[in-house]
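J.: next input, structure requested:
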Amino acid sequence: MRKLHAVLTSLLLISGSALAQIHDNQKGEVDVYFVRHGQTIFNQYDRVQGWSDTPLTTEGTEVARAFGVGSRAIDFTQYYSSDLGRQRETLALIMQAHHSKQMPTELEDLREVFFGGFEGLSNETMNSAAGQALGFHTHDEMTLLRQQGKMPLTQLADAIHKADEKQDAETALQVRNRMQRALHYMVANALVHHDRNILAVSSGMSIGIMISDMTDSPLKNKGMGNAAVVKIEYRDGQYNVKNIGDMHFVNDGMKVIKNDRQ
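T.: So this is what the prediction gives:
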């Protein structure tokens, strides 16, 4: 226990960037699979959903279950989510597919971005306001850049913060720091307990902002599908981002489920 406390204490002193090495180059290998939650009612209605929360749709439960089935070959020894219901629900379905009876851990740091006064409004309303803050004349300009992966999520988050009349929306730095803090914690815990594969259910924009300074891939700025994965490999003090927006676990799981029903 003292060893874990010492490692975690050292991690709290690390800068906000996950590119920084873990204190004393902690030896070990850990793979962290960040999964976006399944589709929710607000997703379906194209509403802003940060810290506000709605349950999974039927499609959302199916895709979460498919991820669980498609990833059974991976021996996850630790499971994490935030305290948001959609993340909890997604994680429960995945663990059910893995026949896991472990107790999952909740970390508030894994929440989606808090969008302040835009919470619950249409995404078009928020994006239009953010676009104006960035100097765009039409909503389509920013949408096109996002589709092309040319609109940094950090820039978008800061524009939303600027456009929020309540001034409560999180900045990109706030989101990145807390998400990377969660990453550091999970890795430190895994190193102490000799865990290799970790599953963390979070949300699309917060995951993208987390890896904003960890990779040069333009995929980090594109939207993630529901139950898509970003894999982060930890090797002796270094992080490496892999498979951004990977849907192959879901696709494989869908095939298995379809065959089982026939």
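
J.: from now on I want contacts and neighbour counts done on CA atoms only, so please keep to that.
T.: Will do.

J.: quick one: the helices in the stretch 51-200 of the chain, in order.
T.: Under the criterion DSSP state H, counting those that start in this stretch, the stretch 51-200 of the chain carries helices at the ranges 58-70, 85-97, 123-133, 139-147, 153-163, 172-193.

J.: pretty sure Tyr80 sits against Glu106.
T.: Yes: with contact defined as C-alpha atoms under 8 Å, Tyr80 counts as touching Glu106 (5.7 Å).

J.: okay, the two: which has more neighbours?
T.: When Tyr80 and Glu106 are compared for neighbours, Tyr80 comes out ahead with 22 against 18, by other C-alpha atoms under 10 Å.

J.: which residues touch that one?
T.: Leu91, Pro104, Thr105, Glu106, Leu107, Ile198, Leu199, Ala200, Val201 (C-alpha atoms under 8 Å, 6 or more residues apart in numbering).

J.: buried ones only from those residues, please, as a ChimeraX command.
T.: Listed next is the ChimeraX selection for buried residues among the contacts of Tyr80, using 16 or more other C-alpha atoms under 10 Å:
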select :91,104,106,107,198,199,200,201
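
J.: as TSV, the contacts of Tyr80 with distance to Glu170 would be great.
T.: Output for these, formatted as TSV (distance: C-alpha to C-alpha, whole Å):
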residue	distance to Glu170
Leu91	25
Pro104	26
Thr105	24
Glu106	20
Leu107	17
Ile198	27
Leu199	25
Ala200	21
Val201	20
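
J.: mind checking which of the contacts of Tyr80 land in strands?
T.: Taking DSSP state E as the definition of strands, the contacts of Tyr80 contribute Thr105, Glu106, Ile198, Leu199, Ala200, Val201.

J.: hmm, which two among those residues are most spread apart?
T.: Pairwise distances across the ones in strands among the contacts of Tyr80 peak at 13.3 Å for Glu106 and Ile198 (criterion: C-alpha to C-alpha).

J.: next SSE downstream of the helix or strand containing Tyr33?
T.: Using DSSP states H and E, Tyr33 sits in strand 29-36. Proceeding N to C from strand 29-36, the next assigned helix or strand is helix 41-44, under DSSP H and E.

J.: list the buried residues for that next one?
T.: Applying 16+ other C-alpha under 10 Å to helix 41-44 flags Ile41, Phe42, Asn43 as buried.

J.: to compare against the first, here's the next sequence to fold:
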Amino acid sequence: MTEPKKVTLYFVRHGETQFNVERRMQGFCDSPLTEKGIAQAKAVGRGLSDIEFKAAYASESQRVVDTANHALGVRAIPLSTDARLKEMNFGVLESLLFTDINAQYGILLETLFSLKDLHLSAPEGESYVQLFSRTNVAIKEIIKKHEKEGGNILVFSHGVTIGNYLMQLMKINKYLHHDNCSVSVVSYLDGNFEVERLADTSFREQGTSYN
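T.: Alright, predicted model coming up:
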């Protein structure tokens, strides 16, 4: 029987978007990458160019698909999309300005992001537990698909989705903020996870210096 090999996942948050600039809540809703966001995606791609990747996966949200395409450039790496890698669903808060959310739902927002109860959700939205559940299933399937041959895999997703997955995977009660096009690296072998990098911007910064 063939022994499983190490799979190393490179989680990349999407580049800056129009809603990021406007300070709007952006989960299931979408907005295009800004020029800065496109530059960030290309830069992180250059920063990762010395690493061989077997495959790439991306959230179905267009901002993430565009980030993946800009980062991959001309590299012949197969890209698959998966709805389970989408951002947290913020329900009634989607696309609202943070200033308006604070005015109308200030206590809700403060409670939701306090992380004291991972079962909390915005009205018509999903909880951190629900978000982790769908993300975890997707990641397990990716690992299972690649563990026979092992190698490096790119996973393009969202700030809260990646941060929440790592927070619950590592069993810590602190949210890990991920800057646009930052990279977190997690390796998996024979049932064991090892976190090698967290919200690392050095790949993006290195790629920027190439330009």
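
J.: which one among the ones in strands among the contacts of Tyr80 of the first structure gets closest to Arg47 of the first structure?
T.: Lowest distance from Arg47 of the first structure to those (C-alpha to C-alpha) belongs to Val201, with 20.3 Å.

J.: how about the closest one, what's its match in the second structure?
T.: Aligned by TM-score structural alignment, Val201 of the first structure pairs with Phe156 of the second structure.

J.: contacts only, for that match.
T.: Phe11, Val12, Arg13, His14, Ala56, Tyr57, Ala58, Ser59, Val64, Val65, Thr67, Ala68.

J.: give me the distance from stretch 85-100 of the first structure to the chain's centre.
T.: 15 Å (C-alpha atoms, centre = their mean, to the nearest Å).

J.: His248 of the first structure matches what in the second structure?
T.: Checking TM-score structural alignment: His248 of the first structure goes with Ser202.

J.: how about Ser52 of the first structure?
T.: Looking across to the second structure (by TM-score structural alignment), Ser52 of the first structure lines up with Cys29.

J.: what number of residues lie near that match?
T.: Cys29 of the second structure - counted by other C-alpha under 10 Å - has 17 other residues nearby.

J.: please report how far it lies from Asn20 of the second structure.
T.: 12 Å (C-alpha to C-alpha, to the nearest Å).

J.: with Gly191 of the second structure instead?
T.: For Gly191 of the second structure relative to Asn20 of the second structure (C-alpha to C-alpha), the value is 36 Å.

J.: just put the helices of the stretch 51-200 of the first structure in a markdown table and tack on distance to Glu112 of the first structure.
T.: Converted to a markdown table, these look like this (distance: least, C-alpha to C-alpha, whole Å):
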| stretch | distance to Glu112 of the first structure |
| --- | --- |
| helix 58-70 | 17 |
| helix 85-97 | 10 |
| helix 123-133 | 15 |
| helix 139-147 | 18 |
| helix 153-163 | 11 |
| helix 172-193 | 8 |
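
J.: not counting sequence-adjacent ones, nearest residue to the aligned partner of Phe90 of the second structure in the first structure?
T.: Counting by TM-score structural alignment, Phe90 of the second structure lines up with Phe115 in the first structure. Spatially, and ignoring its direct neighbours in sequence, Phe115 of the first structure is nearest to Ala169 (4.4 Å; C-alpha to C-alpha, 6 or more residues apart in numbering).

J.: that neighbour corresponds to which position in the second structure?
T.: Using TM-score structural alignment, Ala169 of the first structure pairs with Gly125 in the second structure.

J.: list the contacts for that match?
T.: Counting by C-alpha under 8 Å, 6+ apart, the residues that Gly125 of the second structure touches are Met88, Asn89, Phe90, Gly91, Val92.

J.: ok, those vs Val129 of the second structure, which is closest?
T.: Met88 (10.4 Å).

J.: and the gap between the nearest residue to the closest one once chain neighbours are set aside and Ile172 of the second structure?
T.: Of all residues not flanking Met88 of the second structure in the chain, Gly27 sits nearest, at 5.3 Å (C-alpha to C-alpha, 6+ apart). Relative to Ile172 of the second structure, Gly27 of the second structure is positioned 23 Å away (C-alpha to C-alpha).

J.: the two: who's more crowded?
T.: Per other C-alpha under 10 Å, whichever of Gly27 of the second structure and Ile172 has more neighbours is Gly27, with 21 against 11.

J.: look at the more buried one and give its secondary structure.
T.: For Gly27 of the second structure, the assignment made with DSSP: H, G, I helix; E, B strand; the rest coil gives coil.

J.: quick revisit: now the match of Ala169 of the first structure: how far from Val92 of the second structure?
T.: 7 Å.

J.: same thing with Arg46 of the second structure?
T.: Distance from Arg46 of the second structure to Val92 of the second structure, by C-alpha to C-alpha: 38 Å.

J.: okay, the two: which has more neighbours?
T.: Higher neighbour count among Arg46 of the second structure and Val92: Arg46, with 23 against 13, using other C-alpha under 10 Å.

J.: which residues touch the closest residue to the more buried one other than its chain neighbours?
T.: Nearest non-adjacent residue to Arg46 of the second structure, counting by C-alpha to C-alpha, 6+ apart: Gly207, 4.7 Å away. By C-alpha under 8 Å, 6+ apart, the contact set of Gly207 of the second structure is Lys42, Ala43, Val44, Gly45, Arg46, Gly47, Leu48.
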